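1. Kindly return the folded structure for what I paste below:
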Amino acid sequence: FVGMAFEQRIGWKKFLIIYLLTGVCGALTHSIINLGTEHAGTVLIGASGAIFGIMGAFAFSYPRDEVVMPIPLGIIMILRRIKVIYAVLIFAVMETVIVMLDVQDTTAHFAHIGGLVSGVILAAIIIRNKRTNSSDTASAETIYYDSYNSPKLKNISIRF
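-> Okay, the predicted model is just below:
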């Protein structure tokens, strides 16, 4: 949902530029950091670096906007609205911890970090002075839900 709201805010051309470039930057970050390791030459599949790039650009451009994020409480997931900057910081900290602990999985965590950082940088370059306070414009959630005429999500509990 974050991508759709951000794309409506900045337009499809800027969104596409940020998406594609952050995907490339994420892949390059992963590849450069893994040169000379057993992961060198590993084929990367997916768009997670670009997704993290969009998150970084969105958080930089509209930090006070709110997004819905699942918060685990035991076996229950509660959906809460939090500021986009906090949601992105949570993901950034999680990825950094995973990298620092050298978790051995098949996820390109450095691509996530590279995408996020390049998203912030590209937003600073491309969107520049277009930053506005959420109070001046509709929030990302309002733009998304109003465009699809769906009811706004409140605090919802999901049990697994």
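2. alpha carbons only for contacts and neighbour counts from here, please
-> Will do.
3. can you tell me the helix or strand for the one residue sitting closest to the centre of the chain?
-> Centroid-nearest residue in the chain, with CA atoms, centre = their mean: residue 55, separated by 2.3 Å. Element membership for residue 55, per DSSP states H and E: helix 48-61.
4. Another sequence for comparison is provided below:
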Amino acid sequence: MLPRFPAGRPAGRSAPRRPPVVTYGLIGVCTVVFALSPVSGLVPSRGSPLAQSCAQAIYFDRWGVIPAELWHGLLTGSALGLPRGCDTPPHLAKSPFLSVLTALFVHGSWLHLMGNMLFLYVFGAGVEQRLGPVRYAAFYLLAGYLATYGYAVANAGSTQTLVGASGAIAGVLGAYLYLHPRAQVTSVFPFLFFLPLRFPAWLVLGFWFVLQWLAARTTQTGPGVAYVAHITGFAFGFLCAAACYRQRSKLGGARAPTRGESQP
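-> This next block holds a predicted model:
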């Protein structure tokens, strides 16, 4: 299932009064970082296939998150899990806490990047418009940190590198669900011959969350998708949006809905 709705705007709502500069900026930074990485295939590679595999593994270890490092300090030697035959780097100048930030802009493949950026493009602008760019940027980073630490709590001894913006984007999805529950989202279902169908956001995002929950309960710990990070980020995003919007309503009164918009 692929949700698509331009800029994640509620059906019938007029165009945002300001462009979603933070959302577009995040998409741009993630794309540039990936394009310049040894994983993209766009940077001329040198050396043998083994050397290239080693460079990619060291890149992920350097800029990604390793849950065990968040609790026990930097890993060295064979604990890094480099491919056999790689020369172990003498020292990675890395801060485990800051690696949570850098990992939000690192992706493992073109498919990984495009999937995350599509969700951010579809839903990010609607959340940014409601929260404002500064608060939205802080919210995005905080969602990414909490999602990553949520995963690290559940996998405290894992030495598997975690990269990608999906935890932070899950926070955006949770916030969107609270702020625009009845917005119409166009979704494509492969088993229905890729027919575009429109559903309310609460159904699309609720279904997505249930899938993450079921996958987290049935998937064994190991390489793959960090479902626990998605659940943590989504729950934080929903609760944070609820707290911020309710506080705003208490301070300034409930905002009258514009034409075609439903209040949450």
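5. returning to that earlier point: by how much does the helix holding residue 55 of structure 1 deviate from structure 2 on average?
-> For helix 48-61 of structure 1, the mean distance to aligned residues of structure 2 following superposition is 0.7 Å (mean CA distance after the TM-score superposition for structure 1).
6. tilt between the helix or strand following that helix and helix 48-61?
-> Later in the chain than helix 48-61 of structure 1, the nearest helix or strand by DSSP H and E is strand 66-73. Angle of strand 66-73 of structure 1 versus helix 48-61, following axes from the mean of the first three to the mean of the last three CA atoms, to 10 degrees, is 120 degrees.
7. which part of structure 2 lines up with strand 66-73 of structure 1?
-> Alignment of strand 66-73 of structure 1 against structure 2: residues 184-191, by TM-score structural alignment.
8. what comes up buried for that stretch?
-> By 16 or more other CA atoms under 10 Å, the buried positions in stretch 184-191 of structure 2 come out as 184, 185, 186, 187, 188.
9. Redo those as a markdown table? Include distance to residue 164 of structure 2.
-> Formatted as a markdown table, the buried residues of stretch 184-191 of structure 2 follow (distance: CA to CA, whole Å):
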| residue | distance to residue 164 of structure 2 |
| --- | --- |
| 184 | 27 |
| 185 | 24 |
| 186 | 25 |
| 187 | 23 |
| 188 | 24 |
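10. So which of those is the closest to residue 26 of structure 2?
-> Using CA to CA, residue 185 comes nearest to residue 26 of structure 2 of these, at 22.0 Å.
11. Can you find the partner of residue 34 of structure 1 in structure 2?
-> With TM-score structural alignment as the criterion, residue 34 of structure 1 pairs with residue 155.
12. How many neighbouring residues does residue 76 of structure 1 have?
-> Residues near residue 76 of structure 1, counting by other CA atoms under 10 Å, number 13.
13. Please report the number of neighbouring residues for the closest residue to it other than its chain neighbours.
-> Spatial nearest neighbour of residue 76 of structure 1, excluding adjacent residues (CA to CA, 6 or more residues apart in numbering): residue 159 at 4.9 Å. Neighbourhood size, residue 159 of structure 1 [other CA under 10 Å]: 9.
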